[in-house]
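Visitor: Need coordinates for the below:
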Amino acid sequence: MSDLVLVDRLTVLASNGQKLVGPATFRIPAGTVTALTGPSGSGKTTVMRALLGRLPSVTARATGTASVAGNDVFSLNHVALQRFRRMHIAYVGQDPGSALNPLLRVRALLREVAPDAAMATLVDTLALVGLSAEYLRRRPSELSGGQQRRVALARALIRDTGVLVLDEPLAGLHGALRTDIAGQLVDIARRRSAAILLSGHDTTLVHSIADQVVELGAVTDLTEAGPPRALVPSGHPEGRTAKFRDGTGTQSRIADAFVETAHASPVVTLPDRAPGVPVLLDTDSVGDRAGDHPIGTDADLVRNGRRGSLGAAVKDGFGQDEFALRAQGIGASVDGHQVLADVGFELCAGAALAVVGASGAGKTTLARVVAGLHRCATGYLELRGAPISVGRGRRISHGAGGIQLVTQNPRSALNPRRTVAQTLGRPLRRIGGVPRRRLPQHITELLASVELPADLAGRYPHELSGGQRQRIALARALAAEPAVLLCDEITSALDHTTAASIMALLDRVRADHGTALLIISHDMGLVAEHCSRLLVLDHGRVVESGDTGTVLAAPTRTATRELLG
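Guide: Model prediction:
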């Protein structure tokens, strides 16, 4: 097999000489899938974008070599680089929705990158990512976050390039759809003799489809002859992931991955923490140490009834009659299409309610209605016993004790012209009433609470990894001391260890302050571990609800069963 991607000691440096990532060395033969792994902030996105000749800033520089389809990307001039990107490589980033022109319908978005494609090709490409031909008529505003991600993936696939670089392509998708698209990617690599580089924090699934796994920071030898193999550090116990990479039986390997009793220990090397940065998380207090115990698959946690000890305690830690939020008869439409109908729920102070469903079920729209960000909404909302407006309206008058939303695409939600300190300082001053002279101390404490070093305060969003941006968005919401915190897929861009730490933090917040959580997630293991109650949406309607363990152990609806993969 010929190597379509050759990377040799690639290192990316900031203008001050600080190493952002590297040295990384790997090759990707035609017809194979390579998984790029590492904890949030380890530089996966930086390496992927470097293969396109893109560095984090105009002042950043790269050493080593990166050859893609025979092109040394760092030696190409501007015109040659544009031609190279058009002909040889397709890239889908972590926030693909931001790359979709909001004025164009999906049909035009596909034809924008493949102007000569026949209608049948458009339909077939959408089918590869689990979307019907009906979506050709929709605009990005009419799509959920997961559907936008699939349209962006379809735009990459329809170009039929030799190299595909996919940053978190399976994030924000429910279990059955993740498995299906993962299998499609393997098939595309084999059938087109393409080289696919992808990342993902669903390590069981990503490892199961990868011919090789490249861990940033690990010392590996890629010079051996024969087909690519798993790149597991010698100290890793047994390397269970290698069982899935024999080059055959892709679909069965995926299925096997989901019925393994637990993930193998994370094959990652955590970066050194900046000296002097406090860590406020005391994960020992929640029973199992976050990140130290095996993290089971979605089905495992449901079968075994596992739930964190604090998760069970918190749900009864505040008066059951003390409702933080009530919703009745919630309906919503987008551009004339009804996406929510007669949705209702009650959320107690200090409790956690999971809202789950397939991509496009209406989960994000529900969160936006509750947050007061969706104009075309109807129904009744009550916050701490007082009715609040449904539909778009300013709610800053609620001050501390209001509702805060953390979205699934933090890059779109963070002002690119504000530093981290400015982003966190705004709610601290306007809602929390923190004096200006005390802002630095509060900002440092907020960053530490989400396990980020204080020196990130001076950075802008584009200088952060996807996982770091997500944690900044969470810290901004926590700065407002909300009574209700809406979390839309906030762990989808995080590695398992960091996700466990974030959820441990949220458990502490609701235990200490009585904050009510509404968690939107496709990670059913996370839902089973941390949320006492569950609400399943399907096509904008509630189809199943109740105690999380009961619903997931014996789901009565197909929509619920498909979430378990």
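
Visitor: okay, CA-based contacts and neighbour counts for the rest of this
Guide: Will do.

Visitor: Next, count neighbours for residue 130.
Guide: Neighbour count for residue 130, taken as other C-alpha atoms under 10 Å: 16.

Visitor: Identify the residue spatially nearest to it, adjacent ones excluded.
Guide: The shortest distance from residue 130 to any non-neighbouring residue, by C-alpha to C-alpha, 6 or more residues apart in numbering, is to residue 177 (7.2 Å).

Visitor: Could you verify that the one you found is part of a strand?
Guide: No - counting by DSSP: H, G, I helix; E, B strand; the rest coil, one finds residue 177 to be helix, located in no strand.

Visitor: pretty sure it is in contact with residue 127, am I right?
Guide: No - counting by C-alpha atoms under 8 Å, residue 177 does not reach residue 127; the two are 11.6 Å apart.

Visitor: Sequence B follows; please return its structure for comparison with A:
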Amino acid sequence: MSEPVLDLRELRVSYGDGAPAVDGLSLSVAPGEIVAMVGESGSGKSTAALAVLGLLPASATVSGSIVLDGQSILDLRDEALRKLRGQGAGMVFQEPMTALNPLLRIGFQLAEAIRNHDPAPKRHRHYHARCAELLGRVGVPDPAARLKQYPHELSGGLRQRVMIAIALAAGPRLIIADEPTTALDVTVQQQILDLLRDIRDTEGTATLLITHNMGVVADVADRVLVLKSGQVVEQAPTTQLFSSPEADYTRELLAAVPRLGAGVHPEPETTPERPVLALSDIVVEYGGRRVADSVSLTVAPGEIVGLVGESGSGKTTLGNCALGLVTPKSGTVAVLGGPLPRGTGRAARAVRQQIGAVFQDPASSLDPRMTVAQTVAEPLAVHTSAGRAERRKRVRELLDAVELPESMMTRYGHELSGGQRQRVSLARALVLGPKLLIADEPTSALDVSVQAAVLEVFRRLHEEFGFGCLFISHDLAVVDSLCDRVAVLRSGELVEQGPAATVLRAPEHPYTKALLLSSPVPDPELQRSRREALADPDVNPAA
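Guide: From the prediction side, this is the model:
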């Protein structure tokens, strides 16, 4: 049997006098093996991954053994450790917007990753062809043009694919992928999973996959480790773990996974109401490229409309049109029965305080200099004359509504978990009691149990506040569980829309059928058959 690429023995990581973040973790990853590590936020998954590359902060106390590509990580320093990163292991970080340098073009950052491990480094432009090849391999369209762009010019999915290309740049023996498909829609996610399989099959690269998506685990992993509070509660081959989990915690994780087809959809209301949002023939262009092409859709009072489609299809652009952050080239945006006013005058502010927004990445949408209480209270300070005591009372009410304790009020964004940050974003969006909510991937970065809790909070808040919602998501199972209607966007065009039960159970457009087949399910055997169907042109016309 070949030596493992990665071998951890009794790894323990702690910060100060608190409970250890990782407590006695042992695992190995063999060449060509894909091992998935799953668990709730704060279970120690990302801490273990950072320890493997020696990236933990100086405040961390580390003990045990970490052997990567035959070398002990805990015995390496500076230059020796830098050389092992990239060639020994490549890292795909969880949040590409914060991992990529916003001031440097994509091509420079990718070339830098190659150049850093070139024995005879050359000028960055020398690596242009290799950079384009890497972007093409991870499914970035028009790679030569993308090399000239900055991170903010790419969609979340494209940014994540750039991160994967950077991880592959030095030809590592191990890929550590920390939520590599979190920001990706289901079709691009499937391409990335196919890519990980291809790298494993053709190059024998080992993969340590950290994910909250149990469908992804079922699709690609050979073995699974389940972590809770820094400890392994169960590990088993993938098929065995899904068919007969032994630990109660594992069963709870699997029970929390939303399943496509399990949503219950009541008969839609037949009485027409004035919509809280009406987009009519919206056309948006960036640099001559049309990203929204004559799109029309409505959201009725109290209705949740799911907007799905690939990364770069225009979903976020349409959400930003509804918020007044993007001005269409043509078409109209009507909110609460009237045109969306421009500027910062009294009329514009009166309308905007009726609109709430939850953005895709809570880590970058929360002001790092503001406490939780200041963040939630800010809309009250801007749009109302409420005094400090009244604002504080309202903040307490909203934190209670999103199930966060009052002790969180004095914390900052970086001191919160991903699920806690998203709950703060929800509280901020709803503090003024809006009639319309734009939710852009509000659960995409959350593990399954935290996602289930946040969705339950969302349902209760929707029932309490009665807002209409444009719910942008790539997770079709979440859309199925939550939305009344679904609109499917492809390359800026609306290809299908209707009641959720119709679109998600009996789709008409080939693209919608491909989206549904690409959505992974938490069942290894069923997922294997779906993957085969996705590649069969007789079953999937889009293949």
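
Visitor: any idea how far residue 136 of structure 2 is from residue 147 of structure 2?
Guide: Relative to residue 136 of structure 2, residue 147 of structure 2 is positioned 11 Å away (C-alpha to C-alpha, to the nearest Å).

Visitor: Neighbour count: the two, which is higher?
Guide: More crowded of residue 147 of structure 2 and residue 136, by other C-alpha under 10 Å: residue 147, with 20 against 17.

Visitor: and the more buried one, what does it touch?
Guide: Residue 147 of structure 2 is in contact with 105, 106, 107, 108, 131, 132, counting by C-alpha atoms under 8 Å, 6 or more residues apart in numbering.

Visitor: which of the residues you listed lies closest to residue 257 of structure 2?
Guide: Closest approach to residue 257 of structure 2 among those (C-alpha to C-alpha): residue 106, at 35.0 Å.

Visitor: How about the closest one, nearest residue that isn't a chain neighbour?
Guide: Nearest-residue entry for residue 106 of structure 2: residue 147, 5.0 Å, with adjacent residues in sequence omitted and distances by C-alpha to C-alpha, 6+ apart.

Visitor: that older thread, between residue 147 and residue 136 of structure 2, what contacts are shared?
Guide: Taking C-alpha under 8 Å, 6+ apart as the criterion, residue 147 of structure 2 and residue 136 do not both touch any residue.

Visitor: tally of neighbours for residue 529 of structure 1?
Guide: 23.

Visitor: which one in structure 2 is aligned with it?
Guide: Aligned against structure 2 by TM-score structural alignment, residue 529 of structure 1 finds its counterpart in residue 481.

Visitor: Show me the strands in the stretch 301-450 of structure 1, by range?
Guide: 323-334, 337-348, 352-356, 377-383, 386-388, 403-406 (DSSP state E, counting those that start in this stretch).

Visitor: ok, residue 364 of structure 1 to residue 540 of structure 1 distance?
Guide: 10 Å.

Visitor: and stretch 449-468 of structure 2, which stretch of structure 1?
Guide: So stretch 449-468 of structure 2 sits over residues 497-516 in structure 1, by TM-score structural alignment.

Visitor: Can you tell me what sits against that stretch?
Guide: Outside of stretch 497-516 of structure 1, the residues that reach it under the criterion C-alpha under 8 Å, 6+ apart are 39-40, 266, 281, 283, 286, 290-291, 310-311, 314, 317-318, 324, 347-352, 449-450, 482-485, 491, 517, 530.

Visitor: One more pass at 6 Å, please.
Guide: Stretch 497-516 of structure 1 is contacted by residues 290, 291, 314, 349, 350, 351, 483, 484, 491 when judged by C-alpha atoms under 6 Å, 6 or more residues apart in numbering.

Visitor: Would you mind measuring from residue 348 of structure 2 to residue 376 of structure 2?
Guide: Using C-alpha to C-alpha, residue 348 of structure 2 is found at 21 Å from residue 376 of structure 2.

Visitor: more crowded one of those two?
Guide: More neighbours surround residue 376 than the other of residue 348 of structure 2 and residue 376, with 29 against 14 (other C-alpha under 10 Å).

Visitor: what's the closest non-adjacent residue to that one?
Guide: Distances taken as C-alpha to C-alpha, 6+ apart place residue 428 nearest to residue 376 of structure 2, at 4.3 Å, with adjacent residues excluded.
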